[in-house]
Structures are given as C-alpha cells and as structure tokens.
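Peer 1: I need the structure of the sequence given here:
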Amino acid sequence: MIIINDDRLINLKNFNVIIILFATIFGAMLIVFSYFSYLLFHNTASFFIMILGILSGAIGIISYQNKTKNIYSRLSSSIIIYSLLLFVHNLSYEGIETISFLDTNVSNQFWASANFILALGVLISIFDIKNRVSKYLYIFLPIIIGIFLASSIAFGQFPELYNEISGYSSIRTSLISLNVIILLVSLIGLVIQDFKSIRKANRSFIFIVLFWILSQILFIFQTELEILTTLAIILNYTAFIIFLDRTIVLNFMLPYNKIHFISIEERNRLSATQSIAHVGTWELDIKTKKIWASDEAFNIYGLTITKDHLVNLEDIQKIVIPEDRQGMDTALESLITKRIPYDMIFTILNHKGEYHHLNSVATLEVDELDNPIKVNGVIHDITDLRNEQIKLKHASTHDFLTGIFNRRFYGEQIKRLDWPKYLPLSIIMIDINGLKVINDSFGHTSGDNVLIKVASVIKESLSIRNSFAARIGGDEFVVVLPNTDNKECHIQIEQLTNVINNEKVDNITLSVALGMATKNHEDEDIERVIKLAEDEMYQFKLAESSSVRNKIIDALLTTLYEKDSISEEHSKRVSILAKELAEAAGLSQAKVQEIALTGMVHDIGKIAISNDILNKKTKLTNREYNIIMTHPEKGYKILHSLGGMDVIANHVLQHHERIDGIGYPNRLIGNQISTEAKIISIADAYDAMTSYRLYKNSFTKREAINELKNCKGSQFDSKLVDIFVRDVLKKK
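Peer 2: Down below sits the predicted model:
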C-alpha cells in the first residue's frame, strides 16, 4: 500500500471550516442589516447570492470544459444566468431603482424568470444521470431561455406580476408554484438516486434543493411582514453557500488532489520500482556542479536523502574508490566536451563502509544554442550481479570441492604457458592412492576431506611465480611450474611427498603417487611432456602399490578396532585358528598365509556399520541383524577396490555361506564355497562361541566342539570340522 502524505494536497476539512466561518460571519451581518433596514438586507443578501452564483457557475463551466461532469458543473450556466437576472432585479428593486425606466413589476418579472431558469436547470441536471445531454445544451439553453424571457419583459410580453393598486398577481403565485413543483420533482429524483446509491456525492444537493423549495414557498405566502421574505432570502443564501462549497470541492479541489495524488502515487511507484531494481536517476547541473538524485540514487550512494534531493558532485566523487575516480571524471568530461557516450562501471566505498559496484549511464542535455546545460543519468547498483558474475567466473575455473583450479582452467593455462619465455616448463602429476577404498570404507565425507587436505598441501607448497595447481580428475591433480628446471622440480616433489606423508585424515595416512616431466626446448610437444609425467606417476603407483595397500588395510583395521573393541582380539584369534587348521589340512604355505590374512580382515566390512549396532548390549533386532549380515559384501567391496586383493576379497565374501546353501549373502552350496572360506567359517564360529559377547554367555570348549559336530554337513564342512577338533583343538 502506498501512503500519500504531502503538504501540497488541499485539506478539505480546513476548507470546509473556512466556508462555514465565512457563511456564519456574513449571515450574522445580514441578520444585523435586516434589523436596521430591510432594503439594505435585501440588496446586500442579493448581492452576496449573485457573487456566490457567478463564482460557482464560472468554476462549474471551467470544470465542465475539463470533463468534470457532475450536477454542479451541469447547473453552472443556469446559476450564472440566474445571478445576472437577479442583478437586474436588484437594480430595479423598489427603493433602489438604479435604472429609472424599470419598475417593481419588471423587477419581479426578472426575479421570477431567474427562479424559473434555476428550477428548470435543476430538473434537467438531476435526471441526466448518465451525462447524455450535450454540454453545449447545458451551457447555451439557459442563455437562450434567459434572453427570451428578458426580451419578453423588455417588449412588455411577459405577464404582469405586480401593480401599484392590487399588489402581487395570481400569475406570480402560479409561477412560484410551478417552480416549487419542478423543484419537488427534482428533490424526489434526488432522493431516489441517493437511495439507489447512484450518486452519493449529490446528497448535499438534496439540502440545497430543499432550501430553494422552502424559500419559494415562503415567497408564495409573502405578506406585509418582512420576516418571511427575510427568512426566504437567508435560506436562498444558505443554499448558495453550500452550492459554492460543493462546486469548489467537487470541481476543483478533489480533481486537483486526485491529479496530485496520482502524481505522488506514480512517483512513489517509480521510487518503489527503482528500489526493487536498485536503479536510481540523477541530473547534474553543469553550471552549479550540483546533482539532483532520486531516493534510490541516494540509497545506492549511501547518502542521507536531503529535502531538496540535491548533493554536490564533489561528494559523489569522494566516495568513488581511487582506482576508478580518474576514469569516471574523464568519462564525464568526454561526454560534456566531446559528446562521447557515458557508460561507466565503478566501485564506491559509501559512508556505511560498504563496497558497491555501480553502473552509470548518462546523456547530455543542451540548450537552443547547443550549449551543454545538464547531464541526465541512471545509476544501477550491480553489486549482487557483479558478485554473482565473480562467483560464476570462479566456479567456471575452480574445483567446487577443493577450491583450487579445475581441468578447464588447466587446459587454458597450459596453452598460455606453452611459450618460450616460460621455459623450462615442468609438470607434476599427482594421484591419491586408495581414494576409492577410503570412500567405500570411511564414507565419501572422509574421501572429500582427503581431497581437500591434499589440495591444501599442494597449494601451500607453491612458491614459484605463475605456478598453479589444478584438480583434473576424481583423485588426480596437476602442478604446473613455469621457468622451473628438472632439478627444481625434483625438490618440489620431495617437499610435497614429505608433507603429504605426514598428514592424516580419519586414521588414514595420506599417500600419493607422483610423476614429473620438463619441457626444456620450444620444439618439444607439451602433450608428450604431460604424457611422460603421467607415465612416471603410474610407474610409481605400481611400485608402491603393496606398501600403500598395507597402509590402507592397517588404517581400516585401526578404525574398525576403535569402533568395535571386540573385533581386534577376535580377528587375531580367528587368523591363528584358521592358519593352524589350514596347516593341519595340508594346504600349501602360500595358502596358509593367504588364509591367515583373510582371518585378520574377514570382518573388515563392519567398518561401514553403525557403532550403535556393533556395540549393542542386548540382542539384535531383525532389522539390525540384517544390517550385520551385509558386512561380507561390504568387506568384499573394500578389499576388491584395493587392487591385488581379489582372492582374499572373495574368501571374505563367502565366509558366512553354509554347506547346505542357507548361508549369506549368495546362498552358495557345497563345493561352490572355497576351502579358504570354509576354514574361516569354522574358526570364526568357534571363537564366537567361546568368546564373551555383550548379548550372550560364552560356550565351554566342550560345548563349542559339540556344536561344531552337530552342524557338520549342514553349516560346516564335515572333513574340516574333524581335522579342526582332532588336530587343532586337542593341541590346545
């Protein structure tokens, strides 16, 4: 909602008070005159009524010409003719007789004519609700009738209304009665319209017509007592006061206020629109160096809005940052002197301590001699847009996760740096070891933290001018070192390796594979150099794969043991029991070592299961047990992603399968299960039965052996159970 509060709007209440005060003063004066002299009262009152009528009529005609159509504007011509005829009536009134050849009869004839024109005008004006009658008819019809009646009076054709012997004639009474009837019909029409809410603005006109009717009735019953005539004139005077008040309010004050209201409303809407769009307008007076600025322009500049909306050009120039000041001044001078278009983007530091990016466009205004007089411009706060552009530009060249440059930037920059002045140009390729395992085992948040950490270390290590690092793949980075020879590049690699190898994320010691190559001559192909760096990195990765894998397994097991304190001792015991069973079964030494390692990592999949489930003190629910049953698959996925661990990963996947085919996760049966997995299954089950658990009591050795024997051929391999009981457990 737009609230208008402007001292240029006309206060209608104050005007009404003035009208009432004016009417009261002059009304009191008329009453005083009537006490001393009826003649003085009559002519003064008639003069006031005439003045009121002419003023009302003039305002009405002017407003009617301006298409303000209402009952007051439609009646304006009739009111003026009434006032003019009343003026002639006063000039010939008995006791005044300013015009000697006009007598009392003629005076009454002009008075009757005036009242007839007024009554007829009221009737037509009231019933023309939809303004269908031409405005020219309203203007000229009273004039024509007035001329006709005045002519008939002048040529003695108008009926006699008064003579010296018999006084007022019956014709006068008939004419007044006719006026009363016309006005009564008009009054009824007004009341009906008001009842139907057709013209609520006409309600005050009901009182005006009522006063005219009462005034005419009093004139009908006029006697030698002057009190009735006095009261009739006062009623007529009151009606004309109200008529003037309504004419001014409806035909002048309200239209003015409406126009001004619309102007203010449009200005406020423009201001609101500017505020939403962060666009302001300004005008520079070239002579005074003063700027008129809109509200939003002040807000954009961070200045307090002045009453006259003026600010010195110098005050604006002061808040422009030094880097942009000269360019802005030059552009403004070029517009004024050379007519070069003004379109500037500059930054200000406003009085609130805020930086804002602004775009200002301006045109030159000249006088009739083509001399520049004013600069008209708009100012647009493009801070948000600029910041978004900066963000988009940053996003287009930077990796969203690590914050360092991305592959696109690398591709563009490597072409820019492939230039003789940057030789020798060294490339370092970096690959994070085991990132997939970290994601699968510890979750993608840990994987992301590893990427962020490695990127941070790489970025902080860069000290060579124009060098940069970029993430060019999921786990791959590149470092580009202009003007760096092979020796310096090796030093850089050693520094990177030392720092990275001492960093940890979630129990994971960071490990990377690095490779490098240097372009020393202009004729060398940069793509070939990059390929050499990649090849060296992959060779390094293969050479260190076993060491890296072991580090990752150690980190995974450490994390598992922190999550589940029982798992560490359980895994060690399972590994020992499985190894002894493999040896007793006559498997090769390689197989024995393979089974021992499988025993250590058989529960590694539990690393991806919630601590709440792993450490629950009560019996697991079906849902929780189903989650626990996923650990062979999770373990398989982790070990498989390490590379070189596929065989062990397969044993881990099968170690909860059963001979009878109702195990999990794949319901394998009999010989579909590897011997290694069968061995782990027996060792795991025995240790689980004989070890303490939060949710159950442990078995004795004898009870555990009986359970193993009971499950021969169904859960466990019969031959392996016999070997385990006979050759492994008896020794213990």
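Peer 1: can we go C-alpha only for contacts and neighbour counts from here?
Peer 2: Fine.
Peer 1: list the contacts for Ile552?
Peer 2: Applying CA atoms under 8 Å, 6 or more residues apart in numbering, one finds that Ile552 lies in contact with Gly434, Ile508, Thr509.
Peer 1: now do it against Gly605, distance only.
Peer 2: Distance, Ile552 to Gly605, by CA to CA, to the nearest Å: 14 Å.
Peer 1: same question for Tyr82.
Peer 2: 110 Å.
Peer 1: looking at those two, which has the bigger crowd around it?
Peer 2: Tyr82 (30 against 27; other CA atoms under 10 Å).
Peer 1: that older thread, ranking the contacts of Ile552 by neighbours, who comes first?
Peer 2: Gly434 (22 neighbours).
Peer 1: isn't Leu183 right up against Ser215?
Peer 2: No - Leu183 is not in contact with Ser215 according to CA atoms under 8 Å; the separation is 11.2 Å.
Peer 1: show me where the stretch 251-400 of the chain has its helices.
Peer 2: For the stretch 251-400 of the chain, applying DSSP state H, counting those that start in this stretch gives helices covering 254-277, 295-301, 313-319, 322-338, 383-397.
Peer 1: and those as TSV, adding distance to Gly443 and mean neighbour count?
Peer 2: As requested, the helices of the stretch 251-400 of the chain are arranged in TSV below (distance: least, CA to CA, whole Å; neighbours: other CA atoms under 10 Å):
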stretch	distance to Gly443	mean neighbour count
helix 254-277	45	15
helix 295-301	48	23
helix 313-319	51	15
helix 322-338	49	15
helix 383-397	25	13
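Peer 1: and those helices as JSON lines, adding distance to Ile669?
Peer 2: Formatted as JSON lines, the helices of the stretch 251-400 of the chain follow (distance: least, CA to CA, whole Å):
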{"stretch": "helix 254-277", "distance to Ile669": "73"}
{"stretch": "helix 295-301", "distance to Ile669": "78"}
{"stretch": "helix 313-319", "distance to Ile669": "83"}
{"stretch": "helix 322-338", "distance to Ile669": "80"}
{"stretch": "helix 383-397", "distance to Ile669": "54"}
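Peer 1: out of those helices, which comes closest to Leu141?
Peer 2: Smallest distance to Leu141 across those (CA to CA): 26.5 Å, for helix 254-277.
Peer 1: who are the packing partners of that closest one?
Peer 2: Packed against helix 254-277 by the contact rule (3 or more CA pairs under 8 Å, 6 or more residues apart in numbering; DSSP states H and E) you find helix 295-301.
Peer 1: next up, for comparison:
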Amino acid sequence: MIPIRSEKNSFYLPEKNARRLATILSNTPAIIYSYKMIDGKKTITYINENVKNVLGFEPQEIIKEPGLWTSRICPEDIALVENIPEVSDNEQPVHLEYRFNCKKGIRRWLHEKQNIITNDEGETEVVAICWDITERKLAEKLMQARVNLLSFSYNHTLEEVMQKTLDEVCNIVSSPLGFYHFVGDDEKTFTLKAWSSATLELYCKMKERSGMHYNIAEAGIWADCLRARRPVIHNNYASLLHRKRLPEGRVEVIRELVVPIMRRGKIVAVLGIGNKPLNYTDQDVQVVSYFADLAWTIAEHKRAEEKIRYISFHDVLTGLYNRAFFEEEMQRLETGRQLPISILMADLNGLKLVNDTYGHEAGDEMLKTVAGIIKKSCREEDIVARWGGDEFVILLPQTSEEKAGQIGKRIRSKCNSAYVGDVPVSLALGVATKEKQSDLLTDVLNKAEDIMYKQKLAESRSVRSTVLNTLLKTLEAKSFETGEHVCRMQMLAWDFGEKLKLPESEMNRLSLLVTLHDIGKINIPEEILTKKEPLTEEEWEIVKKHPETGFRIARSTEEFAHVAEDILAHHERWDGTGYPQGLKGEEIPFLARITSIVDAYEVMTNGRPYREKMSPEEAVAEIKRCSGTQFDP
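Peer 2: Predicted coordinates:
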C-alpha cells in the first residue's frame, strides 16, 4: 500500500494502482512536483516527467540540485515566490504566477497552485501543480497593447503611432531595435516612418530620422523580406555574407526579424526588430506580423482622417484654403489684436474663354497657376483661399491698406508675365482694410469685392480683346490662316455685302464673322493644319470640330456672342451635307452662307500648299457649279 495524504485527510492507495498513478502523473499536461522545507530551504522531493517537455530539464536534474528551480525563476518575479506564506501557517491553496527561464533559454510563464499534505507523524509537504500559461499571457499582452495603440492613435500623429507600435512590440518580444518603413507603390523605394524609442536612444547616434527615402535595390539584409516577400529571421547576423557595412553611428546588429505588410498582393510596409537576447522564433513572427498589420490598419485610418480633415478646409484643385476655412478665420481674427487687417479679393479674367477654347483642363491649370503666384507673393501668416469659381481672397493680418496694395501689385505683375498655353494670365483686384475695432470684416470683404468688380468691368473689354488677339496670332502662327488671308476675306466680304446692300450693322457683323470664323482651329494640332497630303478620316473628324469650338469661344465673350451662331454654321452646305449640324437651305444663317462663299473664293484664288490657285474666272465658275449643293444659289 502507498500512503497518500491531502490537506487534513489521509488514505492509502493500493500498491497494484501505483503504476497507474505514475502513468497519470507522467502524462498530465501540467508539471507536478512536491517539496519540503528543510533547514529553511525548498527541497524538491518529486517532479513528474512532463517537466522535460515544458521546461527542458530532466526530473533528476531538478531533484539533485536543490537550488536549481529557484535560480531559474525570473529575477523580477523571485520576490513574489519567496514571499508566499509559510506552508505550516497556510492550509489554503496558494496561487502564484511567475516567469521561468527554461533550459534552452526560452522564458515561459507558469501558473502554480500549491497544496499542503500532512502525514501521520505531522510532517508537512507541499504538492504544486504548474500550468504553462505563456500563450495566455502573450494573448493578454497583445490585447492590452492593441488597446493601448488604438487609444494612443486618437490624439497623436501617424509618426507617433508608428513609434508607439514599435515600442509595444519591442517590449513584448524583448527587442531593443525596431523600425517601420512605408514601401512605395512601385515596390522599388521605401520611406523611413519611425524608429523605436530604444533605437533612437541606444542605436541611432546619427541624423537618420523619419521621412528619409531609400532605394530598395541598395538596401541591406533587412530588405530580404521584400525580395522574398515573406517574413525573414536572421539569428546569426554576423555570418551572413551579403550583409553590408553599417553606417557610422550604428551599434552592431546581432540578430533581426523583419516582416512585410501585404495589401491586395502588394507590399506596403515593413516592420523590423532586432537584438533580442535569444533567437527569434516562429511565435515572434506571429507577434510582429500582428503588430505590423495593426499599425498599417491604424495608418490607413489616420491618413483617411487627415485627408478628410484636409479636404474639409482646403480647395482640392489649388491646395489653397477653402471658403469655409476662410470664414472661420475671419471670425477668429475679428479682434483688435491684429489691426489693421486688410482683405484682398482677386478675380481671374478670361477663365470661361480658356475653358471654352482649350477645355477645362487648361482652365484648371490657369487656376493652379494663379493660386501658386498668389501663395508665393504672400507671407506665411497670410491666409490665402479660393473663394469660389475664378475668385480668390487673401486675409492679411497687421497689414495696412497701402501695404496690401503693394502685395496686390506684386501679384498682378507676376500674373502679367505668366501664360497658360498661349493665353496671358490676368487678374482684377480689390483691396479694403479694417482700421478700427468697430469695423466688421464682412463689410471689409464686401468693399474689397465691390472694388474688384468695378476694376473687372472697366478692364473686361481690354482683357477679352487681348486674349482674342493672342488666339488669332497663335492660329496664324500654326496654320495657313495668315493675317493677309483674313484681310483679303474682309475686303471680299465688304464688297459682297455692298452688292447685297446690307445695312451697316450687318456689314460690321459680317466683318467680325470673317475675322473670327476659323478661331476654333486654335485647338487643332499644327501638324494637321499644315499637312500637305490628304487628311486621314480621324484627322478630318478633328478638323470638323472647329466650328463648335469657335462657337463656344465667341459665346463666352459679350462682344462676340452675336456672331457665335454664324461661326457654328459657316461650314454647313446648302444641300444639308455640311457640318456640324447638317443644316439645309435657309436654315443656315445668311451671313454664314456669305462667309462660306467668300472663304472658298479666297482659298481658290490664292491657293494653299495642298491646292494650286485658280484664276478669278475659274473660281467663280467653280462656285457657280457648286451652287445649290454647297453654296446658296
């Protein structure tokens, strides 16, 4: 019989069951051991075979060396173990948790439950059951670190979140070295986003900080994870033949673990840690990968928040502040501390004409050009915003009206020397100033706006004329539509109009139409306009769009709007086979019919590189021949 005692009760186990008990104890997933206190020292009297599976020690190693167990307890936890109540004074189970350094150097968390056994002679012995709770502790750490990171991310920048991530993962995996890089869309470059705090303090005694850009092809061993597209462990860094010399100021790397972060099949970032006292394991890969992925998810949210915040206060096209932000700043500055406060309003001239002539992309380019000029002409403390459409506004704290006027002149001067395509940039400006506390900035804004509109009205005709002349000169330079061609057409049109006894108003209108009839060709590539060979079908389709472009250009300016319909129709044919609308007979505006005849006669009698010239008689005969089909009979 085998005597068994548990707490205050004792009983005997039949000897025939001894082997069964030994088998149970050996196969239990827990470590079971017993010890006595001899001369004040913990002396282990029994330990089951599972200690080898969990901690790496043979049972006899533990039993023969009395101090071995205690010496392997983590120094930070030894006081907890040594300060438990004396077994003789405490008959209730004792629970404690501590870290244990295994034989192979791995550290494990143990949860130990101790019970007292007393034999018939009154001797006490402690039976302890230890469970390996390493994974549970790791899960708890991961959950707490996740909570810490998410909470931290609410009120900190993206770079600070990245560093906090590294600090958390380095703490869990016992690695003083940590870095986080963002990878470029082409997966050929990367950007340093953060070092861990310990890295900055202990390892990077150099000027390498967040924002540095690198070429992946020139990167060191840590970039193996990018090349292999998987996590990489280097537990013997010094033995790697392809390692590079570390930059001056760097402490030696002993071992490292680097993991890539993948999104939609592309590597978007990498997180690396290094110099753990022990070798990195697959479990470390899981932990680091978890944090790397979590950090990227937070980064995506942070960047989305920053983008929304940016859009809410900025104009997307120009990058300037928007109207909502400007109005908030006006309210903020409605105090006496910033007096005098000036407001400068600016309106971009000719934007509609540019949009109609070259398309909205050219108009957008003009807006961005003006925005850049205004921004560079102002001080850092000035608030520059796009007010809406083609209008800009500048808030100038502590700026007199005279000083604001000088800024306005500087802006206009720079704009006058700027071009978008062939169109000169021009602004109308208005300036007003808040001199007294009682003045309202809204009234100052309205005053500046009124002054700007008066200037725009006074200069509008001149501006449009300048733009139009620029377009005509550009067209002349890139095509056969020379100034002589237009002059000859005007003379022919005048003679034609007199023969028809047109009133003076119609004669003037006809003269303007002849001048502008081909203005829409401004958008046709020069190689098509000057081509001597027959046009291809695709090229001909491009040419046929010029009446519509000319129509939009003329309609966008008040002085030329009354000939827009005639410009649109000057390539229509009497039989309805013309373009762009397929008008027929008298559906075609009268002056457009005249222009069609005059244009054809001038081309035939003066020739083109692609057509020999005719005599006046031959030209008249050709026009008569086409009467009723192409021309008005």
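Peer 1: could I get the TM-score for this pair?
Peer 2: For this chain pair, the superposition-based TM-score is 0.55 by TM-score structural alignment, normalised by the length of structure 2; 414 aligned residues with a CA RMSD of 4.7 Å.
Peer 1: Ala621 of structure 2 corresponds to which position in structure 1?
Peer 2: Correspondence of Ala621 of structure 2 to structure 1, assessed by TM-score structural alignment: Asn706.
Peer 1: what helix or strand is that match located in?
Peer 2: Assigned by DSSP states H and E, Asn706 of structure 1 belongs to helix 701-710.
Peer 1: now do that helix: everything it contacts.
Peer 2: Residues contacting helix 701-710 of structure 1 (CA under 8 Å, 6+ apart): Ile682, Tyr686, Met689, Thr690, Phe716, Ser718, Val721, Asp722, Val725.
Peer 1: adding distance to Ile648 of structure 1 and secondary structure, write those residues out as a markdown table.
Peer 2: Listed next are the contacts of helix 701-710 of structure 1 as a markdown table, based on distance: CA to CA, whole Å; DSSP: H, G, I helix; E, B strand; the rest coil:
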| residue | distance to Ile648 of structure 1 | secondary structure |
| --- | --- | --- |
| Ile682 | 17 | helix |
| Tyr686 | 21 | helix |
| Met689 | 24 | helix |
| Thr690 | 25 | helix |
| Phe716 | 20 | strand |
| Ser718 | 23 | helix |
| Val721 | 22 | helix |
| Asp722 | 25 | helix |
| Val725 | 25 | helix |
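Peer 1: buried members of these into ChimeraX, please.
Peer 2: In ChimeraX syntax, the buried subset of the contacts of helix 701-710 of structure 1 is picked out as below (16 or more other CA atoms under 10 Å):
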select :682,686,689,690,716,718,721,725
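Peer 1: and the two most separated of the contacts of helix 701-710 of structure 1?
Peer 2: Thr690 and Ser718 (20.0 Å).
Peer 1: and the residue lying closest to Ala299 of structure 2 once chain neighbours are set aside, how many neighbours does it have?
Peer 2: Of all residues not flanking Ala299 of structure 2 in the chain, Leu158 sits nearest, at 6.3 Å (CA to CA, 6 or more residues apart in numbering). Applying other CA under 10 Å, we find 21 residues neighbouring Leu158 of structure 2.
Peer 1: tell me which residues touch Leu158 of structure 2, please.
Peer 2: By CA under 8 Å, 6+ apart, Leu158 of structure 2 lies in contact with Ala299, Lys302, Arg303.
Peer 1: for the second one, which non-adjacent residue is spatially closest?
Peer 2: Leaving out its chain neighbours, the residue that sits closest to Lys302 of structure 2 by CA to CA, 6+ apart is Leu158, at 6.5 Å.
Peer 1: what about the spatially most central residue of structure 1, distance to Asp381 of structure 1?
Peer 2: Centroid-nearest residue in structure 1: Ile276, 8.7 Å away (criterion: CA atoms, centre = their mean). For Ile276 of structure 1, the distance to Asp381 of structure 1 equals 11 Å [CA to CA].
Peer 1: cool, Ala555 of structure 1 as well?
Peer 2: 54 Å.
Peer 1: more crowded one of the two?
Peer 2: More neighbours surround Asp381 than the other of Ala555 of structure 1 and Asp381, with 24 against 17 (other CA under 10 Å).
Peer 1: the more buried one reaches Ile348, doesn't it?
Peer 2: No - under the criterion of CA under 8 Å, Asp381 of structure 1 makes no contact with Ile348, lying 10.3 Å away.
Peer 1: what do the two both touch?
Peer 2: By CA under 8 Å, 6+ apart, Asp381 of structure 1 and Ile348 have these common neighbours: His356, His357, Leu358.
Peer 1: any chance of those residues in CSV, plus neighbour count?
Peer 2: Below are the shared contacts of Asp381 and Ile348 of structure 1 laid out as CSV (neighbours: other CA atoms under 10 Å):
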residue, neighbour count
His356, 21
His357, 19
Leu358, 22
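Peer 1: narrow these to those in strands?
Peer 2: Per DSSP state E, strands hold the following members of the shared contacts of Asp381 and Ile348 of structure 1: His356, His357, Leu358.
Peer 1: OK, contacts around the second one?
Peer 2: For His357 of structure 1, the residues meeting the contact criterion (CA under 8 Å, 6+ apart) are Ile345, Phe346, Thr347, Ile348, Asp381, Ile382, Thr383, Arg386.
Peer 1: with distance to Asn105 of structure 1 as extra columns, can I get these in a markdown table?
Peer 2: Shown next, in a markdown table, are the contacts of His357 of structure 1 (distance: CA to CA, whole Å):
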| residue | distance to Asn105 of structure 1 |
| --- | --- |
| Ile345 | 87 |
| Phe346 | 88 |
| Thr347 | 88 |
| Ile348 | 87 |
| Asp381 | 81 |
| Ile382 | 84 |
| Thr383 | 86 |
| Arg386 | 90 |
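Peer 1: equivalent range in structure 2 for stretch 629-645 of structure 1?
Peer 2: Mapped onto structure 2 using TM-score structural alignment, stretch 629-645 of structure 1 spans residues 544-560.
Peer 1: where's Ser571 of structure 1 relative to Asn350 of structure 1, distance?
Peer 2: Computed with CA to CA, the distance linking Ser571 of structure 1 and Asn350 of structure 1 is 68 Å.
Peer 1: neighbour-wise, which of these two wins?
Peer 2: Higher neighbour count among Ser571 of structure 1 and Asn350: Ser571, with 25 against 19, using other CA under 10 Å.
Peer 1: do I have it right that Asn260 of structure 2 meets Lys266?
Peer 2: Just to correct that, residue 260 of structure 2 is Pro rather than Asn. No - at 9.6 Å, Pro260 of structure 2 and Lys266 do not qualify as touching, with contact defined as CA under 8 Å.
Peer 1: so which of these two has more stuff around it?
Peer 2: A direct count of neighbours by other CA under 10 Å for Pro260 of structure 2 and Lys266 places Pro260 higher, at 28 against 15.
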